[in-house]
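Undergrad: pasting the structure only:
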């Protein structure tokens, strides 16, 4: 079945006899047993709920995984993921990570005995050099947030198989519509479902998708024990969002390319980071492992005052955190998404007071360009 059809119909299961086209919201904390030792398949919503099960099967199907777990946020998903590891374990991770992930690694997991080796995961030699006998996994964002670096998933999967490591890929930016890391050898996929999967900036969600049965069972045990599950109503909202994922991703990407091309011609813009530009250093890798480039752009203003002026002058584009929704949002990573990343690390990867991150929405490309042009004073 084509992925566009999968987005609309999910796993195809029906949970009632009414003929409802929209999956019902089972707003129930618990479920009655038909008899001793018997179950309807649902006992307690922390463990499973019919609305959430439909969502999880839908996301697992889109990613070609064996199972998916829906969480109350992307960070709840990452927190659960890290419970797979024990004190003394090391994880090699992209040095250009979402600031919240970096904060969780160093603010929570380090005190619990985990260690992290941050490298440029676009460079296979750096990954190999960082591996130790204590390394248990490689954690990759691709494209990275916010510098839009791309890692070769299949090549890294080969290294991980050779060393017996888990490969974890954050697929938030491209979604399964454009990129399916399990098909390329990844073991676990992470999503902030708040972003493109939901698509409307109206709810929080996160996902872990397992590529194999063993890791799925381990994650399920942690999931039901820790209890960070997504509520039934929010599960329904994400299901509603996924129905339009395909058409949104195509349109947002189309507009993003036009804006990225326009930005490259502006005197007050020093650099544009968009994987869909042929000038991007990882353009060919992107074409090989993904069917699209997404709608995230980072760009560097000529100086800090220009960056701040643009943020304060945009009107149609909203100066706000988050991404992936129908509304275009612009973010200042230095003060927002990456504020908790140490300055030395920020500067090393290029997060300066000139850098801005733009999530392109569904507005007219002409209107968005006019808004940016007016804000730049062009």
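TA: Looks like it arrived, so ask away. Predicted, not measured: the structure shown is a model, and the values here were computed from it. Residues are numbered from 1 along each chain as shown.

Undergrad: all contacts plus neighbour counts: C-alpha atoms, from now on.
TA: OK.

Undergrad: Pull the number of nearby residues for residue 377.
TA: 12 (other CA atoms under 10 Å).

Undergrad: buried stuff in stretch 39-52?
TA: 45, 46, 47, 48, 49, 50, 51, 52 (16 or more other CA atoms under 10 Å).

Undergrad: so which strand or helix has the closest residue to residue 315 other than its chain neighbours?
TA: Leaving aside its sequence neighbours, residue 315 sits nearest to residue 371 (CA to CA, 6 or more residues apart in numbering; 6.6 Å). Assigned by DSSP states H and E, residue 371 belongs to helix 365-376.

Undergrad: what's the answer for residue 128, then?
TA: Counting by DSSP H and E, residue 128 is part of helix 124-130.

Undergrad: could you point out which element follows that helix?
TA: Next element after helix 124-130 (DSSP H and E): strand 135-141.

Undergrad: what about the strands in the stretch 251-378 of the chain?
TA: With DSSP state E, counting those that start in this stretch as the criterion, the stretch 251-378 of the chain has strands at 269-273, 296-301, 318-319, 329-331, 355-359.

Undergrad: Dump those strands into TSV; add mean neighbour count and distance to residue 31 as well.
TA: TSV is the format used below for these (neighbours: other CA atoms under 10 Å; distance: least, CA to CA, whole Å):
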stretch	mean neighbour count	distance to residue 31
strand 269-273	20	50
strand 296-301	24	42
strand 318-319	18	43
strand 329-331	21	41
strand 355-359	25	41
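
Undergrad: Take those and write them to JSON lines, including distance to residue 195.
TA: Converted to JSON lines, these look like this (distance: least, CA to CA, whole Å):
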{"stretch": "strand 269-273", "distance to residue 195": "20"}
{"stretch": "strand 296-301", "distance to residue 195": "11"}
{"stretch": "strand 318-319", "distance to residue 195": "15"}
{"stretch": "strand 329-331", "distance to residue 195": "12"}
{"stretch": "strand 355-359", "distance to residue 195": "10"}
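
Undergrad: Not counting its neighbours along the chain, what's nearest residue 155?
TA: Nearest to residue 155 is residue 124, by CA to CA, 6+ apart, at 7.8 Å.

Undergrad: How many neighbouring residues does that neighbour have?
TA: So residue 124, with other CA under 10 Å, has 15 neighbours.

Undergrad: Residue 233 now?
TA: Neighbours of residue 233 (other CA under 10 Å): 16.

Undergrad: In addition, the following structure is provided for comparison:
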């Protein structure tokens, strides 16, 4: 075990990838805002030749991201969907991919509307049912795409169980770990081959940047993914890399507060009786609470509810909120509320939305780091008004 592996995540957040500037001693990694690099001789760059291929600020970020997921490799991208696209571009055309049926709307759109046109076959399944997954795997299955907790229904998928099935079939497993961050769940330790993050969310944490990342311990996969990063060019700017490095320093602290706030918020809403149901993996009432406790060390900040109102009433509820802002995205320090049916998951086919229960009554909260009592009070006054 290396010194890095022996360190706690709190320490890794503060120190991994960050080395004081040797010229001036700056404690923070500088922003190397450059497109190109002077070479002492043709074809003999010092380290980098062009910032699409490599940049010192991005290299520091990737070192930090790898350490967070206990991975050998991290590859950073301009968005979470750019990272997901890189995974698909590393596959051979004609591959079959099994996907969580309630995968994030943007991921489903990427698969259905873009990559299905290039010979890829996508089978959307309820990955909670391991028997159904086992029955669906065949010789053409190259990838199983897991999201856990899922967005927005917060279903929990047995990562180790899926990985065991995939390994028997020679397939790879991707886990979207955005909803928990590396602080509360580390899929590579459970057998996953690739972890994907929208670093826009908890890792960025301040609703001020867009980014994505892939982490893996597989050298061959890392080489393929880095080639896509270089050839496709969907990389972060040096400034956004610097911003992410800044954000990572407080990630462990922020996640602790997101988690404690969301649990208190979910319990208060459940106890109120004002909602048809409250969904949060940290609640004992969640049907997969035991599995969540087994593979997660915390439950993060997303709480979903079904309201006892029609769409007109739900819209009035949103308008009455004073602290919780109606917006897409999640994971920022400020609390947000979202209507999946008409916002983040509007691209999901209507029949699938109906089957999953992504309807007018479903509301998703992203609980921030404010005083949780203020957030609970905001919901109460909005309901009363």
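TA: That came through fine. These numbers come from a predicted model, not from an experiment.

Undergrad: Quantitatively, what TM-score do the chains reach?
TA: The TM-score (TM-score structural alignment, normalised by the length of the first structure) is 0.98; 378 aligned residues with a CA RMSD of 1.2 Å.

Undergrad: one step back: report the separation between the residue nearest to residue 315 of the first structure and residue 19 of the first structure.
TA: According to CA to CA, to the nearest Å, residue 371 of the first structure stands 45 Å off from residue 19 of the first structure.

Undergrad: Specify which residue of these two has the higher count of neighbours.
TA: Taking neighbours as other CA under 10 Å, residue 371 of the first structure and residue 19 compare with residue 371 leading, 18 against 9.

Undergrad: counterpart of stretch 298-305 of the second structure in the first structure, which residues?
TA: Mapping stretch 298-305 of the second structure onto the first structure (TM-score structural alignment) gives residues 292-299.

Undergrad: what do we get in the second structure for residue 317 of the first structure?
TA: By TM-score structural alignment, residue 317 of the first structure lines up with residue 324.

Undergrad: Please list all residues in contact with its match.
TA: Counting by CA atoms under 8 Å, 6 or more residues apart in numbering, residue 324 of the second structure makes contact with 334, 335, 336, 337, 375, 378.

Undergrad: Might one say that residue 382 of the second structure is in contact with residue 313?
TA: No - counting by CA atoms under 8 Å, residue 382 of the second structure sits too far from residue 313 to count as a contact (10.7 Å).

Undergrad: Leaving out the residues flanking it, which one is nearest to the residue mapped onto residue 274 of the first structure from the second structure?
TA: Superposed on the second structure with TM-score structural alignment, residue 274 of the first structure falls opposite residue 280. In space, and not counting its chain neighbours, residue 280 of the second structure is closest to residue 303: 5.3 Å by CA to CA, 6+ apart.

Undergrad: and if you look at residue 177 of the first structure?
TA: residue 246 (6.4 Å).

Undergrad: what residue of the second structure takes the place of the one you found?
TA: Using TM-score structural alignment, residue 246 of the first structure sits opposite residue 252 in the second structure.

Undergrad: Now that match: which helix or strand?
TA: Short version, using DSSP H and E: residue 252 of the second structure is in helix 251-272.

Undergrad: try residue 88 of the second structure
TA: helix 80-89.

Undergrad: Give me the range in the first structure that that helix lines up against.
TA: The aligned range for helix 80-89 of the second structure is 74-83, by TM-score structural alignment.

Undergrad: For that stretch, which outside residues touch it?
TA: By CA under 8 Å, 6+ apart, stretch 74-83 of the first structure touches 70-71, 100-101, 104, 109, 190-194, 204-208, 219, 222-223, 226, 228.

Undergrad: Then stretch 105-125 of the first structure?
TA: By CA under 8 Å, 6+ apart, stretch 105-125 of the first structure touches 82, 85-96, 126-127, 130, 140, 149-152, 155-156.

Undergrad: Adding distance to residue 241 of the first structure, write the buried residues of stretch 39-52 of the first structure out as JSON lines.
TA: What follows is these, written out as JSON lines (distance: CA to CA, whole Å):
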{"residue": "45", "distance to residue 241 of the first structure": "22"}
{"residue": "46", "distance to residue 241 of the first structure": "23"}
{"residue": "47", "distance to residue 241 of the first structure": "23"}
{"residue": "48", "distance to residue 241 of the first structure": "21"}
{"residue": "49", "distance to residue 241 of the first structure": "19"}
{"residue": "50", "distance to residue 241 of the first structure": "18"}
{"residue": "51", "distance to residue 241 of the first structure": "14"}
{"residue": "52", "distance to residue 241 of the first structure": "14"}
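
Undergrad: Could you pull up the residues touching the residue nearest in space to the middle of the second structure?
TA: Nearest residue to the geometric centre of the second structure (CA atoms, centre = their mean): residue 178, 1.5 Å. For residue 178 of the second structure, the contact set (CA under 8 Å, 6+ apart) comprises 196, 197, 198, 199, 201, 202.

Undergrad: can you check residue 133 of the second structure too?
TA: Residue 133 of the second structure sits in contact with 125, 126, 127, 162, where contact means CA under 8 Å, 6+ apart.

Undergrad: let's see it at 7 Å
TA: residue 127 (CA atoms under 7 Å, 6 or more residues apart in numbering).

Undergrad: what about the helices in the stretch 101-250 of the first structure?
TA: Under the criterion DSSP state H, counting those that start in this stretch, the stretch 101-250 of the first structure contains helices at 124-130, 153-163, 175-178, 213-226, 232-242, 245-263.
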